[in-house]
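Trainee: coords please:
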Amino acid sequence: MRSGNLLVLRMARVTLWESDTDTTKSERPGGRIVVVVIVLLALLAGGGYAAAYGLAGDKVPRGTSISGVDVGGLSRDAAITKLEKAFGTRAKEPIEVTVAQSASADAKESVEPGEIGLDIDYAASVDAAGAGASWNPRRQWDYFTGGKDVDAVVHIDEARLDDKLTALSEGLGKPPKDGQVLFTADGVKTTQPEAGEEVDRDDARTAIVDAYLGDEKSVVLEVAAAQPDIDSADVEEAVDSFANPAMAHAVTLVFGENEIRLAPRKFASVLSMKPENGKLVPAVDQAALTELVKDATADGKPVDATVKLVKGKPKVIPAKPGVSFDPAQVATVFQGLLTAPEDARSGKVDAEVVDADFTTKDAKALKIVEKVSEFSTYYPHADYRNVNIGRAAELVDGTILKPGEEFSLNGIVGERTAENGFTDGYIISNGILKKDLGGGVSQMATTTFNAMFFAGLKDIQHKPHSFYIDRYPVGREATVAWPTVDLRFENDTPYGILIRAWVVPSNYSRQGKVTVQMWSTKVWDIDSKTSARYGYVSPATRTLTTPDCEAHTGWSGFQVDVTRIFRRHKESAVDHTEKFHTVYTPSDTVVCKKPGPPPAGADPGDD
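Mentor: Below is the predicted model:
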């Protein structure tokens, strides 16, 4: 205590010495600070630090103002309340923004603070000014020595502000344009940067915030020359460091034992270079790259190789392994290979791979290289024929028979139902015509049989129509009926067979045409010889009273023989022959009559 009293006395003497001058403390520079310092030191030395803490509390330092609003000495809550009252109304007032333009009249626009996310954080402003209770000596010092005028803490949505400034810059002439690097199937292309004009972003932000906090709610934004973010040097660097190396060579992605080779003209569409911090950085469109990979693979399940006609020529369509992969990892591996040298542009990708059963090598081994037969038949116009024959041709088209495999028309076309795409048409049943689903499909059977006949394939099962139909080759035709009557033949050659089938529909002015082709490697040159008709049988006349009766004028039945003559391709000697014997039953004449009354005395209830 004695040492404490001694210190107080010494401090008192200093105070008396200071007051011995002619100038009052309030008039002398630093006088107020000296007194505050002495009092604060006295309190601290005398054990009054707690008293100093209690005196300062959470108050704003004395003499402090926030954007012109005096809040010195106020508690934190009181200071916040005062700021809210001072700025509450004007903080919501729109700001009149004028853009100075040299080429036209000044453009003006009223900008609502909310449009650009502009508002005052009152609590943060008071805290930044020094409010808040603390035992830190620095806090006590700041409170007693006083504060100064500080800016309010203002929040602004930079993206929305930038959008607004961009909109305000429209019509100022030519905006700056960044240089670009573009990737096309033909290679790398560039767009050179161009200077322009725009509102100065930094100056505009400061001016708008000042107007927002001030009493004058208007601001003039100056237009300045603007340089693009991406200049010629950036474009050149991007081309040299990435674009040209990326497009120089193919990239190979390895999935298990399967390799997917992507040529630059294919992957160009997934590449881009985007501006970032004043540079062009590479970007890979992950979704587009994933589709490229999926085109070369099968998503999950493998797809067998096959052969199709492309521009009139057989082409092997490669097998696709079933692959499950992580698109993000594929993109990462792919991008990492783009700048690698030619001999190092192959990378492994983690994936679950299931290989196809019938590989690309298997498809090539089929040696489907040329057309070995073609046959067409014609039919009179009927809508049901267009539908049914067209549907059957659609189902047969593209069939591939490997060596030793058997063709079944019923197996490929399936049951003739409405759900399977067929409609009602005429068929032969019990020697007469009647309506049923799938009528007309026998036209497809006959055409396919003849294509098989002239390709030299092995006949397994075929049944001619019950009676002769004159639009078909006599003795060289076939009918089908689900499920028992079928057209079946075997590919007994060492090569694969591709069957192509299509229909040219009929109309009221022309016949329809159905064509079937066989593509393979030619083994046989086939000729056909047809005998004279013999064993004629006259038609009978049948009178029907059923509701589905169709009147019909009949013709005679007969027998005929067709011989298929086999010669090895490009050889003149006959290798062997095959005989087809056909018996056509007469096509009976059908007369339709209405049913007569029941016999007199008959009891309808008797069995």
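Trainee: Could you use CA atoms for every contact and neighbour count after this?
Mentor: Noted.
Trainee: isn't residue 530 right up against residue 563?
Mentor: Yes - at 6.4 Å, residue 530 counts as touching residue 563 under the criterion of Cα atoms under 8 Å.
Trainee: residues contacting the residue nearest to residue 559 when sequence neighbours are not counted?
Mentor: Among residues not flanking residue 559 along the chain, residue 583 sits closest, at 4.5 Å (Cα to Cα, 6 or more residues apart in numbering). By Cα atoms under 8 Å, 6 or more residues apart in numbering, the contact set of residue 583 is 557-560.
Trainee: Any chance of those in JSON lines with neighbour count, distance to residue 283 and secondary structure as columns?
Mentor: Formatted as JSON lines, the contacts of residue 583 follow (neighbours: other Cα atoms under 10 Å; distance: Cα to Cα, whole Å; DSSP: H, G, I helix; E, B strand; the rest coil):
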{"residue": "557", "neighbour count": "21", "distance to residue 283": "77", "secondary structure": "strand"}
{"residue": "558", "neighbour count": "18", "distance to residue 283": "77", "secondary structure": "strand"}
{"residue": "559", "neighbour count": "19", "distance to residue 283": "76", "secondary structure": "strand"}
{"residue": "560", "neighbour count": "18", "distance to residue 283": "74", "secondary structure": "strand"}
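Trainee: Give me the helices and strands touching the host helix or strand of residue 489, please.
Mentor: Residue 489 belongs to strand 488-490 when assigned by DSSP states H and E. Here strand 488-490 touches strand 406-408, strand 458-461, going by 3 or more Cα pairs under 8 Å, 6 or more residues apart in numbering; DSSP states H and E.
Trainee: most packed of these?
Mentor: strand 406-408 (a mean of 18; mean count of other Cα atoms under 10 Å).
Trainee: Mind giving me the packing neighbours of that one?
Mentor: Applying 3+ Cα pairs under 8 Å, 6+ apart, we find strand 406-408 packed against strand 488-490.
Trainee: Which SSE is immediately downstream of the strand it packs on?
Mentor: Heading C-terminal from strand 488-490 (DSSP H and E), you reach strand 497-504.
Trainee: buried residues in the host helix or strand of residue 143?
Mentor: Using DSSP H and E, residue 143 maps to helix 137-145. By 16 or more other Cα atoms under 10 Å, the buried positions in helix 137-145 come out as 139-145.
Trainee: Before we compare anything, build this one as well:
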Amino acid sequence: MQEVTVADDEQVQATQPDGTRRRRHLAWFGGAGVLAVAAIGYVGACYHYKDTIAGGTTVAGRSIGGMTMEQASRQVSGLPGPGAQQQATVTADGQKFAFEPSSAWKPDVARTLDGVTGFSLSPARLIHHISGDGGAATPRYTVDEAALARLVKGSAGTSIKGAPTQGKVKFINGEVVVVEGAPGKSVDEKAVAKDVAEHWPGTTAYTTKLVDKQADATQDAVTAFAAGDAKKAMSEPLQVKANGETVTMKPSDVSEVISSDTDAHGKPSIKVDADALLAHVLERSTDMQNDIATDAKVVWKDGKPSVQPGKAGQQIDASKVQSVVAAALTGNHVANLPMKPMQPQVTEKDIDVSSLPTTSMAHFESKLPGGAENAARTHNIETALATLNGMVVRPGEQFSLLRALGYSLTKEKGYVEAGTLQGGIHVDGMGGGVSQVSTVLYNTAFFAGVQLDEHTPHDVYIDRYPMGREATLWNPGVDNTWTNDTGHLILIKAGTSGNKVVMDFYGTRQYDVSTKTGPKTDVVQPKQRTVKNVKGCENSVGNGTPGFQVDVWRTLKKGSNVVRTDKIHTKYQPDDIITCVGSS
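Mentor: Predicted coordinates for the structure are as follows:
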């Protein structure tokens, strides 16, 4: 009978005459087993990370680490083109013009993200996942030369002396005005676009020749358009219908959101500014956006978290506005805007309450104005905070404050009228005060180090907010958005404590954040102003506030390395001393 023991060195030994050989055999077998287990563990680890991008991976300075391919695709698709905010200058026979080409380049998401996920036995890939140091992926782009040519043509047309005058129709205060065209000299926009496409952004200065050019549309075509479709468009009010509600636009309103455009065959047609039209309509509607999707969120009962389900909804299909409205203006003047399904960004399955983040990555507070005169304002703030509290933002998702609050701040949602600032005038408005929530959200995102996408400062400086670091909100058109580029879920906790608005982002911080505020420059003193017949207008209290400009810098660091410095420039108008006349 063999006696088997386990020695201190974990080798299997047998007490028999040829024990040495047996010992080696079993040692080899044991070692192979350890190697096999290690190999299985290694393969398992590689498989575990196959659908996730290594932590710390960036593209053009934007973090995509920890994201799925779907999340990273959204992040990459929003990258600016190469040489963003740089200008190309073109010299043509001694004349110069400039334009920004980068918008003609679009990210090639598939090529940019090729190889960043998927099953791989590469040790380097596994090390990047474990260490959180994924490195930088190279952004790839495709260029639209036709779009580039349009940029060249538009800039040349307004800068080159003697360029062709484009015959077109203008819509002014509900009237049709014909602008006659004439030939001239300009650049060959296609040739310039080809040159820029090949050499941008390495080359920023280009030269070419002026050539004879005709106007895009003949005068006969412009005249016929003016007497036909353009006249028809201004002939009666436009009814815009969506989600069971109708908003009527007078011809003078319609003329603010349309223009004439000429196609490649020289035929003029109506061009609709979809964003401007929707802004006009939604500002006057109550029900067009009352059926939007809501996200799942975290709620607490007796201190225990649970998930409140989200729900699907619908929204106006903005991509169809041009065709639908243009057809209505040349037809029966009824534009039925189609709706499209709207899904929650966050569903129940996205929230695992057992693994919610418990560490605050950013905290911000803002003092509430006290007193009975601010009670309505405080009520609106608490209503908005209750909506935001418990919201979850997935990795790679963009957070929109307007969307989170359901776009409209209505009585049905619990809001009341309170003081707002509109065009430099203090008037009551539904949901007044919610801009303080927007400011707190902006600052929490600012110090969380996440990607800041869009915000709009107040027109005038309000001294209870950080100078150059605040954000207003208005539906439609003035939003506050940021993207969760941490690679991990972010949980928002929001509420009031005593006389303060307080907010935390719970998640995994990517960077250390520091900030610096520059001095006030270009100071403009307030002046006396009389405002007539503005409903709810409030007389100024005090001596007004000067306008000025200021710069704020946000620096993101990893250890001792500066990853990025963002510069935010804010221009405040003076808060004039207003005297209201004829207001009610």
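Trainee: TM-score of the superposed pair?
Mentor: Here the TM-score for the pair of chains, by TM-score structural alignment, normalised by the length of structure 2, is 0.39; 248 aligned residues with a Cα RMSD of 3.1 Å.
Trainee: before we move on, back to that, does the residue nearest to residue 559 of structure 1 count as helix, strand or coil?
Mentor: At residue 583 of structure 1 the chain is in strand, as set by DSSP: H, G, I helix; E, B strand; the rest coil.
Trainee: quick one: it from residue 448 of structure 1, how far?
Mentor: 21 Å (Cα to Cα, to the nearest Å).
Trainee: what do you get for residue 373 of structure 1?
Mentor: On the measure of Cα to Cα, residue 373 of structure 1 and residue 448 of structure 1 end up 10 Å apart.
Trainee: So residue 553 of structure 2 sits against residue 516, correct?
Mentor: Yes - using Cα under 8 Å, residue 553 of structure 2 is in contact with residue 516, at 5.2 Å.
Trainee: Between the two, which is the more surrounded one?
Mentor: residue 553 (17 against 10; other Cα atoms under 10 Å).
Trainee: quick one: the strands in the stretch 351-500 of structure 1?
Mentor: Ranges of strands in the stretch 351-500 of structure 1, per DSSP state E, counting those that start in this stretch, are 351-354, 370-379, 400-401, 406-408, 424-429, 432-437, 458-461, 488-490, 497-504.
Trainee: Point out the most buried one among the ones you listed.
Mentor: For the strands of the stretch 351-500 of structure 1, the highest mean count by mean count of other Cα under 10 Å goes to strand 497-504, at a mean of 23.
Trainee: Just the angle for that strand relative to strand 370-379, thanks.
Mentor: 30 degrees (axes from the mean of the first three to the mean of the last three Cα atoms, to 10 degrees).
Trainee: Strand 497-504 of structure 1 packs against which elements?
Mentor: Looks like strand 497-504 of structure 1 contacts helix 383-396, strand 400-401, strand 512-520 (3+ Cα pairs under 8 Å, 6+ apart).
Trainee: Make CSV from these and add distance to residue 488 of structure 1 to it.
Mentor: Compiled in CSV, these are given as follows (distance: least, Cα to Cα, whole Å):
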stretch, distance to residue 488 of structure 1
helix 383-396, 13
strand 400-401, 12
strand 512-520, 15
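Trainee: closest one to residue 360 of structure 1 among those?
Mentor: strand 400-401 (14.2 Å; Cα to Cα).
Trainee: Which elements pack onto that closest one?
Mentor: Using 3+ Cα pairs under 8 Å, 6+ apart: strand 400-401 of structure 1 touches strand 497-504.
Trainee: between the strand it packs on and strand 512-520, how many degrees?
Mentor: Using the same axes, to 10 degrees, strand 497-504 of structure 1 lies at 170 degrees relative to strand 512-520.
Trainee: Make CSV out of the helices and strands packed on strand 488-490 of structure 1 and add distance to residue 394 of structure 1.
Mentor: Converted to CSV, these look like this (distance: least, Cα to Cα, whole Å):
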stretch, distance to residue 394 of structure 1
strand 406-408, 15
strand 458-461, 22
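Trainee: Compare the ones you listed and give me the one nearest residue 452 of structure 1.
Mentor: Nearest to residue 452 of structure 1, of those and by Cα to Cα, is strand 458-461 at 8.0 Å.
Trainee: Show me what that closest one is packed up against.
Mentor: strand 488-490.
Trainee: try it again with 10 Å
Mentor: Strand 458-461 of structure 1 sits against strand 406-408, helix 441-455, strand 488-490, with contacts defined as 3 or more Cα pairs under 10 Å, 6 or more residues apart in numbering; DSSP states H and E.
Trainee: Figure out which of those is closest to residue 128 of structure 1.
Mentor: Each of those has some distance to residue 128 of structure 1 by Cα to Cα; the shortest is strand 406-408, at 88.1 Å.
Trainee: how close does the nearest residue to residue 169 of structure 2 once chain neighbours are set aside sit to residue 367 of structure 2?
Mentor: Leaving aside its sequence neighbours, residue 169 of structure 2 sits nearest to residue 178 (Cα to Cα, 6+ apart; 4.7 Å). Note on residue 178 of structure 2: its distance to residue 367 of structure 2, by Cα to Cα, is 56 Å.
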